[in-house]
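A.B. asks: Quick one, what's the 3D model for this:
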Amino acid sequence: MASYNSVNGAERKLSFTGLVVAGEISDDAGQELLPLGSGFFVAPYIALSARHVIDEITKRFHGCTLPEIKGELAFGIDFAVLHPQYGLMKWAVMGYGYTPTIDVVALLVEPRDPVQLPEGFNWETPTLSFAQAVEGEEISALGYPQSDHRFDSEVGSRVRIQAYSSDGYITQIHELRRDSTMLPYPCYETDARIEGGMSGGPVFNSAGQVCGVINSSFELEPGSGESVSYVAALWPCAGIELTDTVNPISKSPKPYYLQMLVDVGLIKGVDRMTSVDPSGKVTILVPSGRARGAQGTDGHF
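C.D. replies: Take a look at the predicted model:
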């Protein structure tokens, strides 16, 4: 049965999940900084979120989407984590990695507040599953729908964070795309409740591994109160292109793909069903009997 509940502040998952907000320089004192979204660390200094969250922020403050921006950003973006041990930690987003074919973006960050990581700080990151999900599998989505970020002229940025977990089942798998306009990439349909602000948060499979990124929710009929939710599949993220290295952020000698960070162990990954060619095209092997319409075949994206 689907459920939707606030998350206990001591929950381990809160150490690597957080809130994506427009940075402190972007609005007048007292104004709310919107839109908001969620995200999660996958490696030290690297987080994933929904690309449409970043696109909405860039369209508001820059007039175009992230892939269209040339040169420096005219505003800042922060990733705020309410860590169970260290409290509120804010990270400045300094770089991005994405592929135009999926609704997931990699955020490269540096500490903003505190500027130095606490002594003994231990990075907590989830294990990612790069296999195709299974219809009927139980999932749990985590995001920050009832959170806000305001700017005060005297004390600066104020962030209020509250995580929620939504449980449900995968009701349908769209192996390559649901449609050609709204969801033109691999995704899953679910009966889990998804609220505004949760986009970009992780979706965990029954083994506790991240299998997707929260994407969107649509009302079935106006005024019905019934909706259907969608999750971007994780496996195409293997083809996200990165052009910078982290700690500190600097230009990489040559571009590389997220898959490489899995290969060298910087990202914890299981079910390596993906491969990435030099152009960034991701191929996934779908074992026989795992998915309708792709049994024993390769899927390309």
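
A.B. asks: going forward, measure contacts between C-alpha atoms and count neighbours the same way
C.D. replies: Fine.

A.B. asks: Contacts only, for the residue nearest the centre of the chain.
C.D. replies: Of all residues in the chain, the one closest to the mean position by Cα atoms, centre = their mean is S49, 2.4 Å from it. S49 sits next to 37-40, 104-107, 199-201, 213 when contact means Cα atoms under 8 Å, 6 or more residues apart in numbering.

A.B. asks: same deal with Y230?
C.D. replies: If a contact means Cα under 8 Å, 6+ apart, then Y230 has 187-190, 214-217 as its contacts.

A.B. asks: With adjacent residues omitted, what lies nearest to it?
C.D. replies: E189 (4.7 Å; Cα to Cα, 6 or more residues apart in numbering).

A.B. asks: compare with the first, here's sequence two:
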Amino acid sequence: MAIPHTPTFVPQPADTPASEIALRVLVEFAGGETHVIGTAVIIAGHLAVTAGHVLDDITTRFGSGQSEGSKQVVSDYAIRLYQITPGPEYVVWNVFTAWRCPDSDLALLHLGLHGSSDPTKPIAWRTTPVHFTTPSVGTPIAAFGYHSSVPRTTPNADGGYHLDLDDKPTTSTGVVEEILPAGQPSGNFTFPCFRVAARFDGGMSGGPVFDEAGMLRGIISGTLSAGDEIDPPISYVCMLWPLLRLRIDVNRGDAHPRDVKYPLIHLVRDGLIHSQPSSFEGIHPSLISSWMSTEVEPSKS
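C.D. replies: Next up, the predicted model:
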């Protein structure tokens, strides 16, 4: 896909194809109290990535349940991801477990089906290929997320509630302007990231950032300046490579040990996350080798 080199900020229809892989992140309480928090992107079956500060916002505002290292098990409320698939059909996912990625603004979410508008329709996962290294300076990028969200709930006769969500799906484009392997020395972006001339509004945090090949290259973190007619926007995107070393305990099927912890790179090795050999270029081979060879260990959860 061709991406403009000049910054653009373009509204999209509610059922844009991007809404199949880029999902709205909400917090819901029993009775209908609802909060829209940000955006997330599916990277594999039952797994999505969002910005770490989206998860931090949830646990700070609403509390967190049991925790173990980088893993947090939410309780007292539900974190739900809302997806629109072709039809359109509406699919709602519960977040069962969330892992906060150390030294980065990334979080991994483990999903389970909550409900859909057509329960007879089988789930068909659509994911985007992931490139774990950073695009070079001058590379055009396209980001996607939801902003200006207004949720409305109305009670149902059965004691439940109906949710209406008014928001603005938006594609933002620009170019990579600076690579920051260790982030800024101070401020809010002190983790591996890259600076882009693209506008990101509140609520877009956690959304996907793509290159012209359609590969996922980063996650929206935030904006210092939305820009104007004279000055371009100043925004930051999380690098993806820290996810590779994140230790998780998602069961992978009968061909793998159950209830064990392992680094996420094993999902790439096993083909459960779609990538290419070139996706590791720029990461020291010894790191890749050490993460790949890490043995599984029993999960304590």
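
A.B. asks: TM-score for the pair, please.
C.D. replies: Taking TM-score structural alignment, normalised by the length of structure 1 as the basis, the two superposed chains have a TM-score of 0.79; 272 aligned residues with a Cα RMSD of 3.2 Å.

A.B. asks: can I assume the residue nearest to Y230 of structure 1 sits in a helix?
C.D. replies: No: the assignment for E189 of structure 1, made by DSSP: H, G, I helix; E, B strand; the rest coil, is strand rather than a helix.

A.B. asks: right, and it touches G168 too?
C.D. replies: No: using Cα atoms under 8 Å as the test, E189 of structure 1 is too far from G168 to be in contact (10.4 Å).

A.B. asks: So A238 of structure 1: helix, strand or coil?
C.D. replies: Three-state assignment for A238 of structure 1 (three-state DSSP): helix.

A.B. asks: Now which residue in structure 2 aligns to it?
C.D. replies: The criterion is TM-score structural alignment: under it, A238 of structure 1 has L244 as its aligned partner in structure 2.

A.B. asks: what about its match, how many neighbours?
C.D. replies: Per other Cα atoms under 10 Å, the neighbour tally for L244 of structure 2 reads 19.

A.B. asks: who's in contact with it?
C.D. replies: 263-265, 291.

A.B. asks: out of those, which is most surrounded?
C.D. replies: Ranked by neighbour count under the definition other Cα under 10 Å, the contacts of L244 of structure 2 are headed by I265 with 23 neighbours.

A.B. asks: Not counting its neighbours along the chain, what's nearest that residue?
C.D. replies: The nearest residue in space to I265 of structure 2 (Cα to Cα, 6+ apart) is L244, at 4.6 Å.

A.B. asks: List the contacts of the residue nearest to Y230 of structure 1.
C.D. replies: E189 of structure 1 makes contacts with 170-174, 228-231, as judged by Cα under 8 Å, 6+ apart.

A.B. asks: can you rerun that using 7 Å?
C.D. replies: 170-173, 229-231 (Cα atoms under 7 Å, 6 or more residues apart in numbering).

A.B. asks: Throw these into a markdown table and include secondary structure and distance to S153 of structure 1, thanks.
C.D. replies: Formatted as a markdown table, the contacts of E189 of structure 1 follow (DSSP: H, G, I helix; E, B strand; the rest coil; distance: Cα to Cα, whole Å):
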| residue | secondary structure | distance to S153 of structure 1 |
| --- | --- | --- |
| I170 | strand | 45 |
| T171 | strand | 47 |
| Q172 | strand | 48 |
| I173 | strand | 48 |
| S229 | strand | 38 |
| Y230 | strand | 39 |
| V231 | strand | 38 |
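
A.B. asks: of those, closest to T17 of structure 1?
C.D. replies: Nearest to T17 of structure 1 among the contacts of E189 of structure 1 is V231, at 16.5 Å by Cα to Cα.

A.B. asks: For that closest one, which residues are in contact?
C.D. replies: 187-189, 212-215.

A.B. asks: buried ones in stretch 231-247 of structure 1?
C.D. replies: For stretch 231-247 of structure 1, burial by neighbour count (16 or more other Cα atoms under 10 Å) applies to 231-246.

A.B. asks: just stretch 118-134 of structure 1 next, same as before
C.D. replies: Of the residues in stretch 118-134 of structure 1, those buried by neighbour count under the rule 16+ other Cα under 10 Å are 125-134.

A.B. asks: can you check stretch 136-146 of structure 1 too?
C.D. replies: Across stretch 136-146 of structure 1, burial judged by 16+ other Cα under 10 Å covers 138-146.

A.B. asks: So which of the contacts of S49 of structure 1 are in strands?
C.D. replies: Among those, the members falling in strands (DSSP state E) are 37-40, 105-107, 213.

A.B. asks: out of the residues you listed, which one sits closest to A10 of structure 1?
C.D. replies: Looking across those and measuring by Cα to Cα, the closest to A10 of structure 1 is F40, at 16.5 Å.

A.B. asks: how much space between that closest one and L19 of structure 1?
C.D. replies: Here the distance between F40 of structure 1 and L19 of structure 1 works out to 9 Å (Cα to Cα, to the nearest Å).

A.B. asks: Counting neighbours, what do you get for the nearest residue to P88 of structure 2 once chain neighbours are set aside?
C.D. replies: Closest residue in space to P88 of structure 2, ignoring its immediate chain neighbours: D15 at 6.8 Å, by Cα to Cα, 6+ apart. Other residues near D15 of structure 2 number 17, with proximity taken as other Cα under 10 Å.

A.B. asks: can you check Q66 of structure 2 too?
C.D. replies: For Q66 of structure 2, the count of nearby residues is 10 (other Cα under 10 Å).

A.B. asks: Which stretches in the stretch 101-250 of structure 2 count as strands?
C.D. replies: Counting by DSSP state E, counting those that start in this stretch, residue ranges of the strands within the stretch 101-250 of structure 2 are 106-116, 140-155, 161-180, 193-196, 208-210, 216-225, 234-238, 247-248.

A.B. asks: Return the mean post-superposition distance for the fifth one against structure 1.
C.D. replies: Relative to the matching residues in structure 1, strand 208-210 of structure 2 has an average distance of 0.2 Å after the fit, by mean Cα distance after the TM-score superposition for structure 1.

A.B. asks: That strand maps to which residues in structure 1?
C.D. replies: Under the criterion TM-score structural alignment, strand 208-210 of structure 2 matches residues 202-204.

A.B. asks: Map G39 of structure 1 onto structure 2.
C.D. replies: Aligned counterpart of G39 of structure 1 in structure 2: A40 (TM-score structural alignment).
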